[in-house]
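Novice: Sharing a model prediction with you, sequence too.
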Amino acid sequence: MRKDIDNIFFENSPRIQELARKCEENNTIDKELYTKYEVKRGLRDLNGKGVLAGLTNISDVCAKKVVNGEEVPCAGSLYYRGYNIKDIVKGFLDAKHPGFEETAYLLLFGELPSAQELKDFQVMLAERRRLPPNFFRDVIMKAPSQDMMNNISRCILQLYSYDHKADDTTIPNVLRQSLNLISQFPMLMVYGYHAYNYRQGEDLFIYAPNPALSAAENILMMLREDRKYTKLEARILDMALVLHMDHGGGNNSTFTTHVVTSSGTDTYSTIAAAMSSLKGPKHGGANVKVTQMFEDMKNTLTDWTDEQQIRKYLEDLLDKKAFDRKGLIYGMGHAIYSISDPRADIFKRFVKQLAREKGHQDEYALYEKVEHMAPEIIGEKRRMYKGVNANVDFYSGLVYSMLDLPPALYTPIFAAARIVGWSAHRLEELTNVDKIIRPAYRPLAPYRSYVKLEDR
């Protein structure tokens, strides 16, 4: 009986495959029609520029400048509330204090905090790191998933049940909920990971967050059985959280936040929807793909320094002969940046330092070679409307692996940072717009007369 149920629910039977072919046949749209009707596929024009769908004060992604009245590509820049991300990172590194809390304050409230405001905000976040009573036992330990993004999303939706003002969408209440989720996210992530491993037969150790530690320090402390981490490890993870915190209103998960918020729904449903978007391998899940691709590359190459071997492997990737046969070099290219991704530029400076501390210089050298060779090879094999460069995911996977973070948490760590941006954008949408987002789709199916069952 159990096998019969499994066949029904979990296997693609011949009948399912037959119906799937029918789905494909009746859902396929001629690609030329998108051009004919001037449809902006992916909400982008033929040059890759996004369709203007809203206004925001929160962040700006700049990859072009105007020269003699024309837009030309330039080195990429990222601004949080008007501040260049490179200046923000330099500021907290020079001051030798964590940047996550300071940058979160900036994105949420629109201005850099004073020393006292930052201290008060750090205390506020620390006070909110506790999960509701018995939440670990009743929610996290029940049916833990191997996919941490799904697991965390389920936990976020469950937190709705513990909030007696869950559906209140006034700004003070949504801010309260946002601060709670920002603070609690590391626990949902780390505890969910430990719970799944426990179900797989490993030891279970659960540490309470330390209010004296930063968000990055708490993640490392709670994740490791011995609770130990180096200052460099904490500094680089903290910087990763800052770099991933926001990226304009048009990135897929943030746009999802705007769309779902515009429906008037609750904060928990909104953040769970953003999580679902970020999980995709074309968005936040790309860092996992980069790591997997490099593992396959390292196992394929006999000499990591041989540029001919590296070139052949990259060509095989594009020709769908290597790795997952999708024709992609993961970590290369970005929807907006064509010359450089400022986040990758910042990351790269510290990746080399971490590689020396961890003894991964050979691996770092391979990444550097791929970074330099891939754009040329892509240019030879693809017709490109803009340049190709290494994006933030290219180096973040390497950073996380050198930090000994489990691959299952690579995308959740991205989410632990981006939840700040989602919260800021949700608050901005609620403050300024009272209209549900509903773009148009042109119907193509001809109108038909209904045919009675006996006549079909």
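Specialist: Received it, and whenever you're ready, just let me know what you need.

Novice: Going by C-alpha atoms from here, please, whenever you check contacts or count neighbours.
Specialist: Fine.

Novice: ok, now how distant is Ala20 from Leu444?
Specialist: According to CA to CA, to the nearest Å, Ala20 and Leu444 sit 21 Å apart.

Novice: which of these two has more neighbours?
Specialist: A side-by-side neighbour count of Ala20 and Leu444, using other CA atoms under 10 Å, places Ala20 first with 13 against 8.

Novice: Tell me, how many residues neighbour Ser153?
Specialist: 21.

Novice: Could you do Tyr367 as well?
Specialist: Summarising burial for Tyr367: neighbours were counted as other CA under 10 Å, giving 17.

Novice: OK, contacts around it?
Specialist: For Tyr367, no residue meets the contact criterion (CA atoms under 8 Å, 6 or more residues apart in numbering).

Novice: Quickly note the distance from it to Ile171.
Specialist: Here the criterion is CA to CA. By it, Tyr367 lies 45 Å from Ile171.

Novice: in this structure, which spans are strands?
Specialist: Along the chain, the stretches classed as strands by DSSP state E are 59-67, 70-80, 83-84.

Novice: Need those strands in JSON lines (columns: distance to Thr230).
Specialist: Supplementary listing: these in JSON lines, determined by distance: least, CA to CA, whole Å:
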{"stretch": "strand 59-67", "distance to Thr230": "31"}
{"stretch": "strand 70-80", "distance to Thr230": "28"}
{"stretch": "strand 83-84", "distance to Thr230": "28"}
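
Novice: Please convert the ones you listed to a markdown table, extending it with mean neighbour count and distance to Gly42.
Specialist: As requested, these are exported to a markdown table (neighbours: other CA atoms under 10 Å; distance: least, CA to CA, whole Å):
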| stretch | mean neighbour count | distance to Gly42 |
| --- | --- | --- |
| strand 59-67 | 17 | 18 |
| strand 70-80 | 16 | 21 |
| strand 83-84 | 15 | 27 |
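
Novice: Determine which of the ones you listed approaches Ser423 most closely.
Specialist: Comparison of those against Ser423 by CA to CA identifies strand 59-67 as nearest, at 13.0 Å.

Novice: Pull the residues that contact that closest one.
Specialist: Where contact means CA under 8 Å, 6+ apart, the residues beyond strand 59-67 that reach it are 71-82, 246-249, 336-339.

Novice: what about 7 Å?
Specialist: 71-82, 246-248, 336-338 (CA atoms under 7 Å, 6 or more residues apart in numbering).

Novice: take a look at this one as well, against the first:
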Amino acid sequence: MVDERFDELLHTLCADYRVHNNLNLEARTNSNIKRGLRNDDGTGVMVGCTAVGNVLGYTIEDGERVPMPGRLIYRGYDLSDLVDGYIREQRFGFPEVAYLLLFGHLPDQEQYDMFKRLLHDFTDLPQNFTEDMILKNPSHNVMNKLGRSVLALYSCDPDPDSLSVENMMRQSIELIARFPVIAAYAYVVKRHYFDNDSLYLHRPEPELSTAENFLRMIRPDKHFTQEEARLLDLCLVCHAEHGGGNNSTFTCRSVSSTGTDTYSAIAAAVGSLKGPKHGGANRQVLAQFSLIKQTVRDWKDDDAVADCVGRILRRELGDGSGLIYGMGHAVYTLSDPRTVILRKSARTLAAQRGMLDELELMEAVERVTPRVFAEITGHEKVMCANVDMYSGLIYQMLDIPPDLFTPLFAVARITGWCAHRMEEVLTGGRLYRPAYKSLTRHREYIPMAARTYRKNPLPAEKRD
């Protein structure tokens, strides 16, 4: 009876909310408001400086944006050069890139080996942490558990609030090392409690890389191939950093500008990344791709693919959003460098796993979408596939479940978050405090007995 009364009351109260909280859209759009912190031409509002990374997708000539092949820069180094370098020298790239982002320079062999040892040494979670935080409090969402665990680590830190370089660096290295373990354990516990699967917890091995250990921890038999591990390592490298303007990194910097502790800032970034418009986008790509596979009979027929894409854009098919998930980016125009790298590397594994047709269908969607978009909207728009278009398919080929798609993003991006947090604390110097245009108007106070705009929140038969 209480639940029924509350549902009735909640429905009435929310209807009341909608009446009294309807913003005047005309007043909002006619003001100099940068919605989403975007300028009218789609570029981001400049709010600060960073030496950690850069995202390049166009040039400005005579005040106009000119498309260009995308480039992603880590501490001055082109991502493609970093990838080519460590692949050519036959080592895993994630420790090297994490070191580069944190310290600002590439490690020599001694520094590389030392940093790998540190990452392993810090994989051990605090005493009883696995039992008390992960096993006893399972969550059906791994990102939720990751964020909660980050906040809980504050209580285990002997010096959680110090903003010295040494303390923040220690915390950063610990978090980079522990994120894969927390994500893997949270997943296997979720499977046990919510999916009725067996429970297994595998400890990370000191001689293995982050990618190798992650695959080992999430698989019951601990088995993985070197090809799988190197492709996952490549995914981690490509997701490690993306400039200061992406939502989760900006969230981390904004929260850090208050002077708060590392754990609070990183937990806020985790919450941002969880959103389907940010880190959760690759799951939406796969869901929509599954629909396209079912709808298009001949995957080799670009016209059939274009027809399906058109139905989605016209909101006749799919979730009604009218969006082709995985297509388009706020900065990249002609290409997303991460997509170029991952698509090329995925082809060999796709052929081995019998998924080359799926990969080529995805490429067809990428190929026809700009043309179909122009035909339907009447607007020519230079667009490319972003990294979410192919990362989900790669994880699928690696037998990584969708529950771990976004957590893997966090396992990689924690490196960029920590680098940006330290930069913000040490060089930012100002609290982030943007403004909002107020649409309120002055109203005279009304005595209780004279208020007639809302009566009887519950029907008479439901009231006591």
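Specialist: Noted; the coordinates are in hand. Worth saying up front: this structure is predicted, and the values here are computed from it rather than measured.

Novice: Out of the strands of the first structure, which gets nearest to Ile436 of the first structure?
Specialist: With CA to CA as the measure, strand 59-67 is the member of the strands of the first structure nearest Ile436 of the first structure (22.3 Å).

Novice: How far off centre is the closest one?
Specialist: Mean C-alpha position of strand 59-67 of the first structure versus that of the full chain (CA atoms, centre = their mean, to the nearest Å) differs by 22 Å.

Novice: residue range for stretch 357-369 of the second structure in the first structure?
Specialist: Per TM-score structural alignment, the counterpart of stretch 357-369 of the second structure in the first structure is residues 362-374.

Novice: And for stretch 100-118 of the second structure?
Specialist: Across the first structure, the stretch matching stretch 100-118 of the second structure (TM-score structural alignment) is residues 106-124.

Novice: Okay, helices next: where are they in the stretch 351-456 of the first structure?
Specialist: Using DSSP state H, counting those that start in this stretch, the helices found in the stretch 351-456 of the first structure span residues 361-381, 392-402, 410-432.

Novice: Using JSON lines, lay out these together with distance to Leu188 of the first structure.
Specialist: Converted to JSON lines, these look like this (distance: least, CA to CA, whole Å):
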{"stretch": "helix 361-381", "distance to Leu188 of the first structure": "31"}
{"stretch": "helix 392-402", "distance to Leu188 of the first structure": "19"}
{"stretch": "helix 410-432", "distance to Leu188 of the first structure": "10"}
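
Novice: Of all those helices, which one comes closest to Arg15 of the first structure?
Specialist: Sorting these by CA to CA, the top spot, which is the nearest, belongs to helix 410-432 at 35.3 Å.

Novice: So which bits of that closest one are buried?
Specialist: Taking 16 or more other CA atoms under 10 Å as the basis for neighbour counts, the residues of helix 410-432 of the first structure that come out buried are 410-430.

Novice: what's it in contact with?
Specialist: Taking CA under 7 Å, 6+ apart as the criterion, the residues outside helix 410-432 of the first structure that touch it are 104, 107-108, 148-149, 171, 178, 182, 185-186, 189, 241-242, 244-246, 254, 257-258, 261, 279, 284-285, 287-288, 400.

Novice: what is the orientation angle of that helix with strand 70-80?
Specialist: Direction vectors for helix 410-432 of the first structure and strand 70-80, defined by axes from the mean of the first three to the mean of the last three CA atoms, to 10 degrees, enclose an angle of 100 degrees.

Novice: For helix 410-432 of the first structure, grab the matching residue range in the second structure.
Specialist: Counting by TM-score structural alignment, helix 410-432 of the first structure falls onto residues 405-427 of the second structure.

Novice: now stretch 340-347 of the first structure
Specialist: Mapped onto the second structure using TM-score structural alignment, stretch 340-347 of the first structure covers residues 335-342.

Novice: and if you look at stretch 224-236 of the first structure?
Specialist: Per TM-score structural alignment, the counterpart of stretch 224-236 of the first structure in the second structure is residues 219-231.

Novice: which parts of that stretch are buried?
Specialist: Within stretch 219-231 of the second structure, the residues scored as buried using 16+ other CA under 10 Å are 219, 228-231.

Novice: Can you report how many residues neighbour the closest residue to Ser13 of the first structure other than its chain neighbours?
Specialist: The shortest distance from Ser13 of the first structure to any residue other than its chain neighbours is 7.5 Å, reached at Asn7 (CA to CA, 6 or more residues apart in numbering). Around Asn7 of the first structure there are 12 other residues, counting by other CA under 10 Å.

Novice: Likewise for Leu118 of the second structure?
Specialist: Applying other CA under 10 Å, we find 15 other residues in the vicinity of Leu118 of the second structure.

Novice: okay, now the closest residue to it other than its chain neighbours: neighbour count?
Specialist: Distances taken as CA to CA, 6+ apart put Ile173 closest to Leu118 of the second structure, at 7.6 Å, once the chain neighbours are dropped. When counting by other CA under 10 Å, one arrives at 21 neighbours for Ile173 of the second structure.

Novice: Map Ile173 of the second structure across to the first structure for me.
Specialist: With the correspondence set by TM-score structural alignment, Ile173 of the second structure lines up against Leu179 in the first structure.

Novice: same check, this time on Gly279 of the second structure
Specialist: Counting by TM-score structural alignment, Gly279 of the second structure lines up with Gly284 in the first structure.

Novice: Surely that match and Met275 touch.
Specialist: No. Under the contact definition of CA atoms under 7 Å, Gly284 of the first structure does not touch Met275, with a separation of 9.2 Å.

Novice: residues in contact with Tyr364 of the first structure?
Specialist: Tyr364 of the first structure makes contact with 352, 355, according to CA under 7 Å, 6+ apart.
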